[in-house]
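Asker: Pasted the sequence and its predicted model underneath.
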Amino acid sequence: MSVITTHRDGDVLVVVSNNPPVNALGFAVRDGLAKALDEAAADPAVKAVVIRCDGRTFFAGADITEFGGPMKDPQLPELLERLEALDKPVVAAIHGTALGGGLETALACHYRIAVPSAKLGLPEVKLGILPGAGGTQRLPRVVGVAAALEMIVGGAPIGAKKASDIGLLDRLAGEDSLAAEAVAFARDIAEKRPLPRTSEKQAVAEPGVFDAFRAANARKMKGFEAPEACIQAIQAAAELPFAQGLEVERKLIRQLMASDQSKAQRHIFFAERAAAKIDGLAPGTPLIPVKSVGIIGAGTMGGGIAMNFLSIGIPVTILEMQQEALDRGVATIGRNYAGNVKSGRMTEDQAKQATGLLKPTLDYADLGQVDLVIEAVFENMDVKKEVFTRLDKIAKPGAILATNTSYLDVDEIAAVTSRPESVVGLHFFSPANVMKLLEVVRGAKTSDSVLATAMALAKQIRKIAVVAGVCHGFIGNRMLKPRQDQAGQLILEGAKPADVDRVFLDFGFPMGPFQLADLAGLDIGWHRDPTRRESVRDALCAEGRLGQKTGGGFYDYDEKRNRTPSPVAERIIAEFAAAKGIAQRAISDEEIRERCLYTMVNEGAKILEEGKAQRASDIDVVWVFGYGWPVYRGGPMFWADLVGARTIVDGLKRQQDRLGPDFTLSPLLVAKAEKGETFN
């Protein structure tokens, strides 16, 4: 069956795409649209054309399976020029999402009508590219330069109401009457001339709009190449005739497609989708229905986890040992929801509905009938074992028992229960109601149904989930350790905290390890004895330097929490190093990179060797979505592929004597270097 069909409704030719799941603009769709245009042009009885889609959405973008390879003709830019040049009016009838090439198709049509629930956007910037089928030239001509900058450089879709307000849509239709209303609209405008061709309009730019936009968005755009290319393309739309603007757009997209940044961003796009696939899981593995959740611990983590479920309408019973702690936790959840309402992320009714599903309790028995229990207590094996021993006695048969541990052995926790097959690790990242990553830790005995349910549930609560095996720290924290150890050692050997942090900031991290430590508080896990100075952090805490909150940690802070290098902290570090007999020296940026970042790649290779991650791209997903690895560098394993395994191994060998007695090179990394292979 053809993915594009046509039928006549009186004098209107209706062109329908049916290319599930998202009507992507692959070759068959483009070819079918070209033939439909020929049909419309050749038939004198056709006075107007409607293009719409069956299924859940309008064209939602390019066919991603064609990325990276040669595209078959007709290619989208040329097809859209033909569409716009047709001498009969064409109406785009939009439902679902019109994204990327889908919105570019709608822009090439002479008119656009949509249902109120539709979303429209040009998200290409998120793949490190720009809209390459005329989107940067047509959108500014329709909605003006300022609105086009927001949509193209920001990349976020907008709702139909806003699209209508800015002139992107000509009409809104009823949710259930789009097809009929589009045909009626086409009939209304069938004789209207001249046809409103977007390419013939003028893109209006206010003076100074481009520099003002760059200044306002400098922080968000820092390090990325695609946003600036998008701005230049839109500037061409405002300053050049359409045909010349298209040439600028095409030149810029060619440059971006060939760049490492776009390769990295496209890699993450595919990696995120691959992470949802579970190795060795039979298709059709039955899922366990989860209609109620219990959470043990109402602290920052427990409260944040609860919000994920409350926000999608799943009732949560939250347990604490003391009334005061319970009240504090419930109050924090309430404040967080109030903040969401204030910022416009949700309505007052939605917040009320969510908090109404929360049941606070001090009694374990209240968890007896929930479908999933998540333990979010103190990170201590004895405490967690005690919790799971109690849970095993009261949880109903078939309930999933999950631990939100960051480091601990999930199998050891599962072993205290009579049902280790029901136990799984769900490592949320703080703040759990905001951070997108979820490490789903598969125990030795975790059942396939429990694992599949955990992954499906992650999607429901809008998390990006990655399966990890049981090992200390799983994927993310295990790789964080060598980085943190080396950063700590480097400042003892003579690097300043600001030097180490600068290398991380230049690489694209939002903050360096010492900025992060000051933000979190240096007293996390501190033994509170000022006479015991076993680490630099102990020494800083002993002198009242607990981080940002006390105005000093590794840095000094002013009342606005702006940091400056601290002579006091540097003296404390130098004294600690002298007491340990460590001579200080000048340290290069290259050594900081090799010792902090190359060691992470080495640990990632060990994780793959041991089968604790399913694939290299899963490691990349963990680091991009959980730890601030810059998306335009594609994650540590993809970055290693760009740098080359040989370069990484040579750098680690160069630093071997300084990496400590426990450091060993990963045999997998060495093998990749010797064979010239990549991880991805």
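Answerer: Cool, the structure landed.
Asker: When you work out contacts or count neighbours from here on, use the C-alpha atoms and nothing else.
Answerer: Noted.
Asker: In the chain, spot the helix with the most residues.
Answerer: With residue count as the measure and DSSP state H as the assignment, the chain has helix 323-342 as its longest helix.
Asker: hmm, who's touching that one?
Answerer: Under the contact criterion CA atoms under 8 Å, 6 or more residues apart in numbering, helix 323-342 has outside partners 298-300, 303-304, 307, 319-320, 346-348, 351, 355, 360-362.
Asker: try this one side by side with the last:
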Amino acid sequence: MTTINPVTDLTVDAGVAVLTIDSPPVNALSANVRAGILAGVRQAVADDAVKAIVLICAGKTFIAGADITEFGKPPTGPSLPEVQAAIEDAPKPVIAAIHGTALGGGLEVALVCHYRVAARSAKCGLPEVNLGLLPGAGGTQRLPRIVGVEKALEMVTSGTHVPAPAAAEMGLVDLLTDDASLRADAIAFARQVVAEARPLRKVRDLDDKIAAARGKPEIFAEFRRANARRFRGFDAPEYNIRCIEAAVELPFDEGLKRERAMFVELLNGNQSAAQRYYFFASRQVWQLPDIGADTPLLPVKQVGIIGAGTMGGGIAMNFLNAGYPVTIVETSQQALDRGVRTIRANYENTAKKGRITAADIERRMALLTPTLQMERLADADLVIEAVFENMDVKKDVFGRLDRIAKPGAILATNTSALDVDEIAAATSRPEAVIGLHFFSPANVMKLLEVVRGAKTAKPVIRTSMELARKIGKIAALVGVCPGFVGNRMLAQRQREAQKLVLEGALPWDVDRVLYDFGFPMGPFAMSDLAGLDLGWVREKSSSSTLREILCEMDRRGQKTGAGYYDYDEKRNARPSPVVEQVIRDFAAKQGRTSRVVSEQEILERCIYPMINEGAKILEEGKAIRASDIDVIWVNGYGWPVYRGGPMFYADTIGLDKVLETLRRYEESFGADFKPAGLLEDLVAQGRKFGDLK
């Protein structure tokens, strides 16, 4: 064996050179890895005893992509195209032996090899689109030449990881093998290639699959049309499509130049910066400064849930999906039966879409124990309360639970805004109490706010975070305050949206501005979807708000066919002249004069107070990092990932601009816009939220 460099070695096995990359954790294409591959290929080519080369990786995976920490930094070592050229132009066959994942630059390296052997468990993909980028090393030019235009379009715009058997069907992989025999089978395949004098097949020279699409722009037009909703707001999917078009219509080298130019444009743009920022933020959110890996994890084998309504049932599904036995408690048989029926119906709908099987449904439902007796929770390791959002009700539940739950059990509340410490005080073991704020629908939404009480024990916190990971959530640890992080900031936007419609903007004006910004829907459309009558009681209604007036008119949202908007039988929304008149009349009664409100003002008054509140949250230590706030907003509230999150967005537009705008609005509209002290300090110091550690 010859050591090429610290991450690469070369061995020769009866005429086959095996070039092994060993750069944990994922063999990313760092400068060292690139240099090692280049030197190893050159050495193997120069050795007359070598007839073929196998490129393989140690550890859990083949090359899983570029080293994105190098993005935006001066280049060091050989470039990836230089390494690829050495492989592609080698006078001896080069075979990629793929296990784990061949992603991004890893797949682009495999594509310049003359043949590809893959373990059946391997996956291949070009996920750069998820970082606001496109494959910048020939991926968009070579992929359609080997798998065809339609499959290439789907792969580069979705970032999908394609299982090896499917990759083999596409022609991307030449031989499938078992994980344990990958090295031996790749060497045997290399010898077969030599013995049969197979050609040094270069993907760049293949033409038949792109020729079929040449002169057919309708293929691309239809793909754009079919995916317009999925791609809305994002730059990278369109750039990827244009590169595939270039692969079809241009000579290979010209297509490469087009791809490179578009890659650089995306790399230097705000969207990719935001998406790369979010990539790291979503990993850093799991790091808890005062809770180390030596903090003991509590055993959780049995889960109890109190409440079988929409939220309780959705929470139960998360644990059933992960294989946890769940006991779910309700106060009436009717409510319990309805909750169980809803869980089954949700699973059946998922099965109809082909995502799970009938056997999966029965396996999960068999783990569910419905009961009317809270005493059945005595053996649960974790109990989650999901009852009505009322402090007295929750305290009563926790008082009873304290007498039933076994010592060491985690007692969690799903409250979205109430004081977790007050709830914990209803027990004799506040150290066991934590907030687990799931977002609705709980079986769909990825975010989980883990709310740390003043007395919550560290093992309870660490266990809760690890459980979140096991049930497929992304968790952010936050502190106790009204609304925690997400809803506390949302309240700022909701307040301004309501004020704006009384000053002259209409609900659909506000919604349009926020939709165009990148949110899936605006606040008024969201209210209609959720139901305007949530928490509303007719007997207590006093016509003191627009919402109350609309509820009194039985305009309660989509479910009644009318809310802020009018709806047709398919729930398509139309601006409502009735609501417009209600708003005018209500504003007039308050002595307000209608004025023209610009789109810029709508955006600033909805977004900047959220940023300001985020600064206060950081100032108070209720979030660990600014990036945690951004993770919460991207996953829980539909903040467009291509804008990074509210705190990153503030850094992008400039904190000095945010501060100046808040001060201007404070003069006009009062204390709601008073800037946070942290924001003022950061501007004075010339720093950003991203500079906070």
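Answerer: Sure, I can see it. In this text, all values refer to a predicted model and were calculated from it rather than measured experimentally.
Asker: List the TM-score for the superposed pair.
Answerer: TM-score for the superposed chains, counting by TM-score structural alignment, normalised by the length of structure 1: 0.98, backed by 680 aligned residues with a CA RMSD of 1.4 Å.
Asker: Closest to residue 70 of structure 1 out of the contacts of helix 323-342 of structure 1?
Answerer: Taking CA to CA as the measure, residue 70 of structure 1 sits nearest to residue 346 out of the contacts of helix 323-342 of structure 1, at 43.5 Å.
Asker: how about the closest one, what does it touch?
Answerer: When contacts are counted by CA under 8 Å, 6+ apart, residue 346 of structure 1 touches residue 340.
Asker: gap between it and residue 353 of structure 1?
Answerer: If you measure residue 346 of structure 1 against residue 353 of structure 1 using CA to CA, to the nearest Å, the figure is 11 Å.
Asker: In structure 1, what residue corresponds to residue 133 of structure 2?
Answerer: Correspondence of residue 133 of structure 2 to structure 1, assessed by TM-score structural alignment: residue 129.
Asker: Which helix or strand contains residue 237 of structure 1?
Answerer: helix 226-239 (DSSP states H and E).
Asker: how close does that helix sit to structure 2?
Answerer: Superposed on structure 2, helix 226-239 of structure 1 shows a mean distance to its aligned partners of 1.1 Å (mean CA distance after the TM-score superposition for structure 1).
Asker: from the middle of its chain, how far away would that helix be?
Answerer: Centre-to-centre, helix 226-239 of structure 1 and its host chain are 25 Å apart (CA atoms, centre = their mean, to the nearest Å).
Asker: what sits up against that helix?
Answerer: Residues from elsewhere that reach helix 226-239 of structure 1, judged by CA under 8 Å, 6+ apart: 125, 128-130, 136-138, 140-141, 145, 148-149, 152-153, 202-205, 210, 221, 244-245, 248-249, 252, 256.
Asker: 7 Å instead?
Answerer: Applying CA atoms under 7 Å, 6 or more residues apart in numbering, the external contacts of helix 226-239 of structure 1 come out as 125, 128-130, 136-137, 140, 149, 152-153, 203-205, 221, 245, 248-249, 252, 256.
Asker: go on, stretch 174-187 of structure 2?
Answerer: The contact list for stretch 174-187 of structure 2, computed with CA under 7 Å, 6+ apart, reads 16, 54, 97, 99, 115-120, 168.
Asker: Tell me the buried residues within the residues you listed.
Answerer: Of all these considered here, the ones buried according to neighbour count by 16 or more other CA atoms under 10 Å are 16, 54, 97, 99, 115-120, 168.
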